[in-house]
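*Asks:* next comes the sequence, and after it the predicted model I'd like to discuss.
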Amino acid sequence: MSVALAYITCKDMEEAERIGATIVEERLAACVNILPGMTSMYWWDGAIQKEHEVVMIAKTRMQIANRFIERVRELHSYEVPCVVLVPILKGTSNFIHWVEAEADPDSARS
C-alpha cells in the first residue's frame, strides 16, 4: 500500500492545530487526528524529562513522505521533533483510495 500513518508529538494543542491545519490545507495529509492529554517521559540534556504533550496522527502517502516530514519540521517548535511514518499494510479500500486522492500537494484543487 502507498499510504501511511504519521505519528507526531507537539508541545500543546495550539501547535498541533496549527501544524495540522497547514498540512491538510497544503494537501500533505488527507486528515489529522489530534489527541490531547499525553504524558511523555524521555531523556534530554542528560536527564529524564516529564512533559504533557499532544499527539497528532496524520494520514498521508509514502510518495510524499520527505515533503511531509520536511514541512512538519519547518512548522514545529521542537529542536528534535518526533515525526515518524508507519506504512499502512492493510485497510478498507475506500479509505485507502480517499487518502491517496486527498494527500496530493501537486493537485490543482484548491
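*Replies:* Nice, thanks for sending it over. Numbering: from 1, shown residues only.
*Asks:* C-alpha from now on. contacts and neighbour counts both.
*Replies:* Noted.
*Asks:* give me the distance from stretch 76-88 to the chain's centre.
*Replies:* In this view, stretch 76-88 has its centroid 7 Å away from the chain centroid, taken as CA atoms, centre = their mean, to the nearest Å.
*Asks:* same question, stretch 41-57
*Replies:* On CA atoms, centre = their mean, the centre of stretch 41-57 falls 17 Å from the chain's centre.
*Asks:* which residues touch that stretch?
*Replies:* If you take CA atoms under 8 Å, 6 or more residues apart in numbering as the criterion, stretch 41-57 is touched by 5-13, 16, 20, 32-40.
*Asks:* against that first model, consider the following:
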Amino acid sequence: MTPTFDGPAPLALTVLTTTDSRAKADALARGAVEARLAACAQVSGPVTSVYHWQRAIETAEEWQVVFKTTEAAYEALEAHLLAAHDYETPEVLATPVVRASAAYLAWLGREVAHP
C-alpha cells in the first residue's frame, strides 16, 4: 500500500554514504527503501577514497549510496544508516535539493513515510 501525501511539496534531500563492498552498499540501499526512509537509492562505484583516520592517511575502495528522501525523514534515515552501517564513523552527508520537478517531488512525498 502506498501512503498518500496531500501536503505541500516536501523539502527534498540527497543523502550520501559509502561502504567497503557492493553487497553492503546494496543492503544499505534496499533496507532504507524497504523501510520507506528513502524513495530511491542509487549505488555506484567503486570509488577511491583518501582520508585521515587515526593519525594516518588511508586509501580505500568504496561504493557510494545516494538516497533520495525528505527533510522530515532525515533523522530516521540517519538513525537507520548508523545502526545498519559497520563503519565506526560512517559518512552520512545530506544535501538539500534546490530545484526539482513538481512530479518528482510529489512522487517523493508519496513514497517516503512521514512521521
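*Replies:* Now that the structure is in, tell me what you want to look at. Here the structure is a predicted model, which means the values were calculated and not measured.
*Asks:* superposed, what's their TM-score?
*Replies:* The TM-score (TM-score structural alignment, normalised by the length of the first structure) is 0.92; 106 aligned residues with a CA RMSD of 1.2 Å.
*Asks:* so which of the contacts of stretch 41-57 of the first structure are in helices?
*Replies:* Met13, Ala16, Gly20 (DSSP state H).
*Asks:* quick one on the thing from earlier: out of the contacts of stretch 41-57 of the first structure, which are inside strands?
*Replies:* 5-10, 32-40 (DSSP state E).
*Asks:* identify, from those residues, the entry nearest to Phe95 of the first structure.
*Replies:* Lowest distance from Phe95 of the first structure to these (CA to CA) belongs to Leu5, with 12.5 Å.
*Asks:* now list the buried members of the contacts of stretch 41-57 of the first structure.
*Replies:* Leu5, Ala6, Tyr7, Ile8, Thr9, Cys10, Lys11, Met13, Ala16, Gly20, Val32, Ile34 (16 or more other CA atoms under 10 Å).
*Asks:* TSV for the residues you listed, including distance to Arg73 of the first structure?
*Replies:* Listed next are those as TSV, based on distance: CA to CA, whole Å:
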residue	distance to Arg73 of the first structure
Leu5	16
Ala6	13
Tyr7	13
Ile8	10
Thr9	11
Cys10	11
Lys11	13
Met13	17
Ala16	12
Gly20	12
Val32	16
Ile34	17
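*Asks:* show me where the second structure has strands.
*Replies:* Ranges of strands in the second structure, per DSSP E, are 12-19, 40-53, 56-70, 93-96.
*Asks:* how about the most centrally placed residue in the second structure: what's its closest non-neighbour residue?
*Replies:* Against the mean C-alpha coordinate of the second structure, by CA atoms, centre = their mean, the closest residue is Phe67 at 3.0 Å. Of all residues not flanking Phe67 of the second structure in the chain, Ala41 sits nearest, at 4.3 Å (CA to CA, 6 or more residues apart in numbering).
*Asks:* quick one: map the one you found onto the first structure.
*Replies:* Aligning on TM-score structural alignment places Ala41 of the second structure opposite Val32 in the first structure.
*Asks:* please report how far the counterpart of Tyr74 of the second structure in the first structure lies from Glu51 of the first structure.
*Replies:* Matched to the first structure by TM-score structural alignment, Tyr74 of the second structure sits across from Ala65. Distance of Ala65 of the first structure to Glu51 of the first structure, computed by CA to CA, to the nearest Å: 28 Å.
*Asks:* neighbour-wise, which of these two wins?
*Replies:* Ala65 (18 against 11; other CA atoms under 10 Å).
*Asks:* residue contacts, the closest residue to that one other than its chain neighbours?
*Replies:* Of all residues not flanking Ala65 of the first structure in the chain, Leu85 sits nearest, at 7.6 Å (CA to CA, 6+ apart). Taking CA under 8 Å, 6+ apart, we find Leu85 of the first structure in contact with Ala4, Leu5, Ala6, Tyr7, Ala65.
*Asks:* sweet, I'm off.
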